[in-house]
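Student: missing the sequence, but the structure's below:
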C-alpha cells in the first residue's frame, strides 16, 4: 500500500495525514475550504483575529505528539503558555467565582464556600483521576474492530469501574453540596456537546483534566495548531489541496479505491475520511453495502450534540477583564439545558462563554482595542429546519448582549462594537459539513460511546478508515487527535497484514516454481536417457 487519500483537513485529517506521510505513505489531503483547519479556523478582518471554533488547549502532550513523532520540536510550531487564572464564572451580576490552576488558590476559593465542600471537591477529583486512568488505558486509546474487542472480561470489568450509568450532574452532587460548585464542575460536558444532566458521569474527567493538567494558550490563537500541522504535513512531502471538495468516496467490490473531486477520479490504496461521519455516510459513501447499518434512516435517528451561536466582536475599547476565559450561568441552569436538548429552542435565559484572547495576546487586535468571542450553546438543526432568519438572529443577539452588559465586565459593549460577525448552526452545517449543524458531532450518550460509536475502521468496506468528533473515541480537540492516531494505526495494521500475506504468497509461489523446475529437470533427464538408449538399440 503506497497511496493514501485523506478527506478533510480539520484537526483529525491533518493529524492522520501527518502520521501516515511520516510513515512513508504517499498522502494527498483534500479540503473543501480555501485553507486547512476545519472548525479550527480563523477570522482575520479589520485588524482583529478570532478563532472560529475551539479556543481551549487541554492535554497539551497530545498536541505536541503530532510534531514529536516526526522528529520536530513542537515549540517551533505551537509554542504554549499556561493560562492563569483558569476561568471567571458568573452566577449573577453580584456573584462571581474565579477558578485557578494553582492548588493554594483553588483551595482558598473552595474554603470560602465551605470546608466540607472543599473536602468533597478534592476527594471527587481523586475519584475522577482514577476513572480517567481506566478510560485512557482501556477505551480512549484503543480502537474496536469486532465485538470481542469490547465484550471481553477485561473491558467489561473496566466499564463497571467507570460507573458510567449515572449522569454527570448526579455524580458531582454526591460529593459537593453547593449548587455553584456543582455547576462549575458539571458544565464542561457542554464542551463535547452533551447535557450534564444526560451525559455519562465519565465525562466529568474534563474539569479534572483542566485543574490537574492546566489550560494553555498558543500565541496567535488556536489556529496556530492547524497552521503548524499543515506546514509540517507539507514539509514531510504531503500534497495538500484546498478548495477541493470531495464529491464521492469511490467503492468497488467492497474496497475503497479513491475519491472523486471536481468530476475527476483520484485513485488510492486506502482512504481516511475525516469529514463528519454522518455527513460522509449520507453524502460521500454512495455504495449502500459499504455503509452497512448506517442507512439514511439510522443516521437521521441518531442523537446529535448541541451547536453554537457565536458573536465575534471587535471592540474599540479595552475592558478590565483579567481572564482569558469566562462563563456566565443561567439562573436556572437546568431549564437552560432543557431548552437546548429537549425543547430544541434558543434558551429563554442562555448561559454563555466569553473568550478574550487579546487580554493575553495584544497582537490579535489593533492597539487600544480588544476582540471578544461570545459563544452560546444552542440546539442543533432539527430535520424540518430551524428559525435562524435575520430577524430571529437579531433577537437572539440582543438577548445575549443584554446579559453580557448586565452580568460581566463588558458593561457597555454595544457602544464599542466596531467589527462584528455571527455564526449560527446553519453556518457550521454549510461551511464544515457538520451534520445538522451539530458542532461536536454525534452526542456522546452511553449508547453512542466506545464500542457503540462509529469505529475507526469501516466494518463493511476494506481500505476505508474514519476519524473525527463523530467517531471513536469522541469530540474535543485532544480526543480527535486520539481518533486520528487510531485511524492511522488501523490502516497500518491492515497494510502489515496485507504485506505479510503477499510475502507468504510470493514465497509459496517461488517454492512451487522451484518444485516445478525440479520436476521439469528430472523429466528432461529421463527423456535424454530414453533417447540415448533408443540410439544404442538402433545402432545395433
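Tutor: The structure has been received and is ready for your questions. Since this is a predicted model, take the numbers as computed values, not measurements.

Student: for the rest of this, base every contact and every neighbour count on C-alpha atoms.
Tutor: Will do.

Student: ok, residue 274 - contacts?
Tutor: The contact partners of residue 274, taken as CA atoms under 8 Å, 6 or more residues apart in numbering, are 6-10, 12-13, 466-468.

Student: can you do 10 Å?
Tutor: Contacts for residue 274 (CA atoms under 10 Å, 6 or more residues apart in numbering) come out as 6-17, 31, 38, 280, 465-471, 480, 483-484, 487.

Student: inside helices: which ones of these?
Tutor: The members of the contacts of residue 274 that map onto helices under DSSP state H are 11-17, 280, 480, 483-484, 487.

Student: is it true that residue 345 lies in a helix?
Tutor: No. Counting by DSSP: H, G, I helix; E, B strand; the rest coil, residue 345 falls outside a helix, being coil.

Student: find the nearest non-adjacent residue to it, please.
Tutor: On the basis of CA to CA, 6 or more residues apart in numbering, the spatially nearest residue to residue 345 that is not a chain neighbour turns out to be residue 339, at 5.6 Å.

Student: against that first model, consider the following:
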C-alpha cells in the first residue's frame, strides 16, 4: 500500500487537534474541517458580556495524560498551557444539616449538625481507599489507557485489580466509608456520569481517587485554552484548520476512503480520513448507506447513549459567597437517583459550579460565574425544545439558586439538548456520546472496516473526558501511521 501523505480530519475538538498535530509532526499534510466558528468542540468556551462560559467540559482531570498528549505533538504543556489546581473542589450539604467539604489532597472536613465525626477513622478510611485504588489508577493512566486496547495487556498487567472492578460504586463506597454523610458526598462527586451510584460500575470510583491524588484543574483563562494550545502544533507544521466548514459526506471509492465532500468546496481528496464526530454520526449519517459496514451501522443504531444535558449559566455582577468550586445539596447516597428527577415542579436538589472561585478572571472584576445542569425529562423529544420551555426551566433554576445566594444577574445563557446537538454536533444531545456503562471493547474502533477511514473521539477508546479524548486522537494517528 502506498504511504499516506495527506489526511482530512472531521472536527476540531481535542481529539482531532491531537491527531492532526501528531500527523503533521511526522510530515503528513493535514486539513482539519470544523463546522463551527471556533475550534474546541466540547472543550471550547464562549465569552458573553465579559463572562467566560464553558461550552462543555468543566475541568481537567488526569493532567498527566494531557501532558503526554502535548509531548507527543511536540509541545511542553506547562509552558503553553499553565493549569491552576482546584484546591477547594466541593462542598456538600445533606438534608440532616451535615456539611462535607473536600479540600486539597486528602483534606476532608465534616461539620455535623448533631454529634461529631470520628476524624481518625475517616482519615484511615481515606488512606485505605487510596491504598486500594491508586495503584489501579496509575496502571490505567500510565499504561493501559495510553496504549491501544489490548485484552492481553489488561490481563498481564492488571489481573490483580480485576476482582475489585466488579459491583457498583454504591457497593464500593459502603465498603470504604462508615459515615452516611461522607458516603453521600463521595458519591456526589461521581454524579457527572448521569447515573446514580447503584448503576455506576465500581471502576468509576477512580474518579474520586483522581480528585484526591492528582486533583482537578482549570487552565488559566478557561477550558478553551486547551484546544487553542493544541492547535499550535498543527499550525506550526503547515496543517490547515478550516472553520465554518461543514462536512457533508465521507467519500468512499473502491472500498477505501478517498476524501470528503465539503460545503462550499466540493470534493477534498485525501489519502485517509479521520472522523472525530461520534461513531453514531460517522456510520449513520456521513457515509452513504451502501458504504457503511453493516456491523458499524448496527453499533450506531443500537448504541447505549449517555444522558443529554440542559445547562444554565449565569454571569453575576456580584461575588457570591461560595467556598468551593462545586456546591451540592444532596440526599443520602441510597436516594441519589432523585437528583435526576425532572425539575418540572422546581429544582429540589441543587448542584452547581462556581468556576470563578478558582479563576476570578472568568468574570469582570467583582463578578461571578455560575454553571448548573438542572435535570430534565430524558425522553423529551429533542426538536420540541422551545424558547418557552427553556425559559421555564431557567426560572426554576434561578429560583433555587436565589434561595442560597444573592444574584445580581448581568448575563444568562441557556442550552438545551437541542443546542448541544446543533452547536456541538452531539448525537441526540448525548453529552458523552456513549453511556459510561458501555465497556471499552464496545466502543467504536479506531481502525474501521473501511480502508483509510479512522474513528476517534469520545465514542472510541479510552472514552470521554478531555485527557482521554485527546489520547484517543494520538492512538488513532499512531494506528494510521502504522498501517
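Tutor: Nice, I can see it. Please read all numbers here as calculations on a predicted model, not as lab measurements.

Student: superposed, what's their TM-score?
Tutor: Scored against TM-score structural alignment, normalised by the length of structure 2, the superposed chains reach a TM-score of 0.89; 476 aligned residues with a CA RMSD of 2.9 Å.

Student: what residues are up against the residue most central in space within structure 1?
Tutor: Centroid check for structure 1 by CA atoms, centre = their mean gives residue 480 as the closest residue, at 3.1 Å. Contacts for residue 480 of structure 1 (CA under 10 Å, 6+ apart) come out as 10-13, 15, 62, 274, 467-474, 486.

Student: if we go to 6 Å?
Tutor: Under the criterion of CA atoms under 6 Å, 6 or more residues apart in numbering, the contact list for residue 480 of structure 1 reads 12, 468-469.

Student: before we move on, what about residue 6 of structure 2?
Tutor: Neighbour list for residue 6 of structure 2: 28-30, 270-271 [criterion: CA under 6 Å, 6+ apart].

Student: show residues contacting stretch 171-183 of structure 1.
Tutor: By CA under 6 Å, 6+ apart, the residues outside stretch 171-183 of structure 1 that reach it are 117, 120.

Student: picking that back up, surely the residue nearest to residue 345 of structure 1 and residue 348 touch.
Tutor: No. Here residue 339 of structure 1 does not reach residue 348: they are 7.6 Å apart, not a contact under CA atoms under 6 Å.

Student: more crowded one of those two?
Tutor: Under the neighbour definition other CA atoms under 10 Å, residue 339 of structure 1 and residue 348 were set side by side, and residue 339 has more, 19 against 14.

Student: how close does that one sit to residue 259 of structure 1?
Tutor: 41 Å (CA to CA, to the nearest Å).

Student: kindly report the same for residue 365 of structure 1.
Tutor: Computed as CA to CA, the residue 365 of structure 1 to residue 259 of structure 1 distance reads 41 Å.

Student: same deal with residue 350 of structure 1?
Tutor: With distances defined as CA to CA, the gap from residue 350 of structure 1 to residue 259 of structure 1 amounts to 42 Å.

Student: now do residue 538 of structure 1
Tutor: Relative to residue 259 of structure 1, residue 538 of structure 1 is positioned 72 Å away (CA to CA).

Student: please apply the same query to residue 203 of structure 1.
Tutor: Counting by CA to CA, the gap between residue 203 of structure 1 and residue 259 of structure 1 amounts to 36 Å.

Student: just the element for the residue nearest to residue 345 of structure 1, please.
Tutor: Under DSSP states H and E, the secondary-structure element containing residue 339 of structure 1 is helix 333-341.

Student: and that helix, what's buried?
Tutor: Of the residues in helix 333-341 of structure 1, those with enough neighbours to count as buried (16 or more other CA atoms under 10 Å) are 333, 335-341.

Student: helices or strands up against it?
Tutor: Helices and strands touching helix 333-341 of structure 1, as assessed by 3 or more CA pairs under 6 Å, 6 or more residues apart in numbering; DSSP states H and E, are absent.

Student: show me the contacts for residue 369 of structure 1.
Tutor: Taking CA under 6 Å, 6+ apart as the definition of contact, the neighbours of residue 369 of structure 1 are 315-318.

Student: of these, closest to residue 530 of structure 1?
Tutor: For residue 530 of structure 1, the nearest member of the contacts of residue 369 of structure 1 is residue 315. The distance, counting by CA to CA, is 103.6 Å.

Student: residues near the closest residue to the closest one other than its chain neighbours, how many?
Tutor: In space, residue 315 of structure 1 comes closest to residue 417 once its chain neighbours are excluded; the distance is 4.7 Å by CA to CA, 6+ apart. When neighbours are counted by other CA under 10 Å, residue 417 of structure 1 registers 17.
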